[in-house]
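Asker: Any chance you could fold what I've pasted below:
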Amino acid sequence: MYLAEIQAVAKEREASRDDGAKAGWKRRCVDTHARCKDAGRGRWAGDCYACFVRCEREREWPYDRCHRR
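Answerer: Below is the predicted model:
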C-alpha cells in the first residue's frame, strides 16, 4: 500500500513537470504569434497563422519562415 502511494506521488510530480515544460513552449508560440499579428503584414514576413500551427507541431517558432522585417 505504501509503495503504491509513493509511486502515485512520483507520477503526479512527473506529470506536473511535463505540464510546466509544455506550457513554456506553448506560451512562446502564442506570444510570438500575437507579436506577428499585432505588427501587421508590412512589418512582419510570413503567414502568422501557418507559423503558429507549425510552432505547435514542432514546439519552436519557425523564424526562417516568419520574422520581423
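
Asker: Please count neighbours and contacts with C-alpha atoms only from this point.
Answerer: Fine.

Asker: And the helix or strand hosting V9, what does it pack against?
Answerer: Assessed by DSSP states H and E, V9 sits inside helix 2-39. Helices and strands touching helix 2-39, by 3 or more Cα pairs under 8 Å, 6 or more residues apart in numbering; DSSP states H and E, are helix 48-58.

Asker: one more to line up against the first:
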Amino acid sequence: MDISGETRAVKSYMVELEAEVAKIERREEKLLRKPVMTDDKDICSYVTFISVSFRVYLFSCFAGNM
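Answerer: Purely as a prediction, here's the structure:
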C-alpha cells in the first residue's frame, strides 16, 4: 500500500471513529436528560416494571418453544 492509500485508510477509520463517538455522546445526553429517581415509589414501580417485563419475556420464550 502506498502512502496515499494508507492516508485514505486512516482518514476513513477516523471518520468511523468520530461517528461512533457521536453515537455514544448522543446516548449520554439522553441518559442525562432522564429524570433521577428520588422517591421510593419511583424505585418500586421501576422494579415492578422490570419484573413484569422479565416474566413476559420468559413466557414468550417458553411459548415460542412449544
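
Asker: How close are the two chains, by TM-score?
Answerer: Once superposed, the chains reach a TM-score of 0.50 (TM-score structural alignment, normalised by the length of structure 2), with 40 aligned residues with a Cα RMSD of 2.4 Å.

Asker: about what we covered before: show me what the helix or strand that comes right after the helix holding V9 of structure 1 packs onto, helices and strands only.
Answerer: Under the assignment DSSP H and E, the closest C-terminal helix or strand after helix 2-39 of structure 1 is strand 44-45. Judged by 3+ Cα pairs under 8 Å, 6+ apart, the packing partners of strand 44-45 of structure 1 are strand 67-68.

Asker: coming back round to it: okay, buried residues for the helix holding V9 of structure 1 please.
Answerer: Residues of helix 2-39 of structure 1 classed as buried: 25-26, 28-29, 32-33, 36 (neighbour count, 16 or more other Cα atoms under 10 Å).

Asker: Next, name the residue at the spatial heart of structure 1.
Answerer: In structure 1, the centroid-proximal residue (Cα atoms, centre = their mean) is K26; its distance is 2.0 Å.

Asker: thought it was touching E58?
Answerer: No: applying Cα atoms under 8 Å as the test, K26 of structure 1 and E58 come out as separate, 10.4 Å apart.
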